[in-house]
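**Q** okay, structure incoming, though there's no sequence with it:
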């Protein structure tokens, strides 16, 4: 079974909702950066429905959905419900009781850690789709995918709302996870 692809209609609907509701915040988080805030898209019932529908179509065929702390939880939970699957919450380091499986990874300004429970999750051989809101450098998505792989899962797709132009996220995913993983984005920002 292969994972899905958003239909032209679902993709167009999601893109229209993002265009209508996302707000541009100049000079955030630092001067010269134009931050595209997706919160208003998710706060609109039709916008949330359109985004979740398109992401779910991209993840069709997954046994589980993994949402990355924190906005990926919102999206991942909704996508998992639509697909009738379970959800794996990929948490920031230190948020889960032991034992955990963790992975440290580099950020532009330091390091971070992602974790999942070491007990209670049967991920061995499971097809997992990873969900987050934005793809920029790809570091967090690669780390989450490597963490799930370490737990025995097979990450076959990554789906995000927005891919930031001018960043090397897709390249990082190809080199960090491999070319076989499908990367789906609903729009560029």
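**A** Perfect, thanks for sending it. It should be emphasised that the depicted structure is a prediction, and the values quoted were computed from it without experimental measurement.

**Q** contacts, neighbours, all on C-alpha from now
**A** Noted.

**Q** list the buried residues in whichever helix or strand residue 16 is part of.
**A** Residue 16 belongs to helix 8-21 when assigned by DSSP states H and E. Neighbour counts using 16 or more other C-alpha atoms under 10 Å place 10, 11, 12, 13, 14, 15, 17, 18, 21 of helix 8-21 among the buried residues.

**Q** and the second one, what does it touch?
**A** By that I understand residue 11. Residue 11 makes contact with 54, 186, according to C-alpha atoms under 8 Å, 6 or more residues apart in numbering.

**Q** the strands in this protein, which residues?
**A** Under the criterion DSSP state E, strands of the chain are mapped to 23-26, 34-37, 64-68, 86-92, 100-107, 110-117, 127-135, 154-163, 182-188.

**Q** end to end, how far does stretch 102-118 reach?
**A** Stretch 102-118 has an end-to-end distance of 9 Å (criterion: C-alpha to C-alpha, to the nearest Å).

**Q** work out the gap between that stretch and the centre of the chain.
**A** 15 Å (C-alpha atoms, centre = their mean, to the nearest Å).

**Q** just checking, residue 176 touches residue 141?
**A** No: between residue 176 and residue 141 there is no contact under C-alpha atoms under 8 Å: 9.6 Å.

**Q** okay, those two: which has more neighbours?
**A** residue 141 (25 against 16; other C-alpha atoms under 10 Å).

**Q** if I pick that one, what's in contact with it?
**A** Residue 141 makes contacts with 130, 132, 135, 158, 173, as judged by C-alpha under 8 Å, 6+ apart.

**Q** pasting the second one now:
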């Protein structure tokens, strides 16, 4: 991605101080999504990463990973698989619990959506602590597929997610369009 493209994306991310709690600066991507030029640059950049890493399917993590992953899948000519919070998918699912700073959470995927030979790229908006991404990688592997990589719009490096994810990535690439 060019420096000009990075600057466009950065210019469309709004900082919201003290949200959702005092001391946190929330990175709001809704201005980026509302700008068709910036959203197109983001979609194209993520689609190029998926193709470069040989992905055959895309997983989007609830909820902003759905917003980003679905158009990326269309642009890259790949299938899209939603990874949802527990209890949101009908039928047979694979589930994975993971730790949060304040407790635990659980995500699920339809069991039949993943197959041996699939190379799955995970798409999300932010890499923070890496818990959700690590759980998604476990689900993908339990479904018989391979992790092609993880691609995010922005990485919040000060939270250490990249280091925590290294074992779960097992050599798969982690691509962040923006490092903050």
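**A** Looks like it arrived, so ask away. Predicted model only: the values in this text are computed from it and were never measured.

**Q** can I get the buried residues of helix 8-21 of the first structure in a markdown table with distance to residue 79 of the first structure?
**A** What follows is these, written out as a markdown table (distance: C-alpha to C-alpha, whole Å):
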| residue | distance to residue 79 of the first structure |
| --- | --- |
| 10 | 14 |
| 11 | 15 |
| 12 | 18 |
| 13 | 16 |
| 14 | 14 |
| 15 | 17 |
| 17 | 17 |
| 18 | 17 |
| 21 | 20 |
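
**Q** rewinding a little: mind giving me CSV with the strands of the first structure and columns for mean neighbour count and distance to residue 43 of the first structure?
**A** Shown next, in CSV, are these (neighbours: other C-alpha atoms under 10 Å; distance: least, C-alpha to C-alpha, whole Å):
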stretch, mean neighbour count, distance to residue 43 of the first structure
strand 23-26, 14, 12
strand 34-37, 15, 11
strand 64-68, 27, 18
strand 86-92, 20, 21
strand 100-107, 16, 29
strand 110-117, 17, 27
strand 127-135, 26, 14
strand 154-163, 24, 14
strand 182-188, 20, 17
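
**Q** which residues does the counterpart of residue 71 of the first structure in the second structure contact?
**A** Aligned counterpart of residue 71 of the first structure in the second structure: residue 64 (TM-score structural alignment). Neighbouring residues of residue 64 of the second structure by C-alpha under 8 Å, 6+ apart: 124, 125.

**Q** ok, now residue 180 of the first structure?
**A** 156, 174.

**Q** before we move on, what about residue 79 of the second structure?
**A** 56, 57, 58, 73.

**Q** so what's the aligned partner of residue 22 of the first structure in the second structure closest to, chain neighbours aside?
**A** Aligning on TM-score structural alignment places residue 22 of the first structure opposite residue 13 in the second structure. With C-alpha to C-alpha, 6 or more residues apart in numbering as the criterion, residue 13 of the second structure has its nearest non-adjacent residue at 5.0 Å, and that residue is residue 29.

**Q** counting neighbours, what do you get for the aligned residue in the first structure for that neighbour?
**A** Alignment note (TM-score structural alignment): residue 29 of the second structure maps to residue 38 of the first structure. For residue 38 of the first structure, the count of nearby residues is 19 (other C-alpha under 10 Å).

**Q** counterpart of stretch 78-89 of the second structure in the first structure, which residues?
**A** Counterpart in the first structure of stretch 78-89 of the second structure, with TM-score structural alignment as the criterion, is residues 85-96.

**Q** grab the nearest non-local neighbour of residue 69 of the second structure.
**A** Using C-alpha to C-alpha, 6+ apart, the nearest residue to residue 69 of the second structure is residue 60, at 5.0 Å.

**Q** residues contacting the residue nearest to the spatial centre of the second structure?
**A** Residue closest to the mean C-alpha point of the second structure, counted by C-alpha atoms, centre = their mean, is residue 124 at 2.0 Å. When contacts are counted by C-alpha under 8 Å, 6+ apart, residue 124 of the second structure touches 60, 61, 64, 65, 66, 68, 69, 151, 152, 153.

**Q** output those residues as TSV; include the columns distance to residue 138 of the second structure.
**A** TSV is the format used below for the contacts of residue 124 of the second structure (distance: C-alpha to C-alpha, whole Å):
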residue	distance to residue 138 of the second structure
60	14
61	13
64	20
65	17
66	19
68	21
69	19
151	16
152	18
153	21
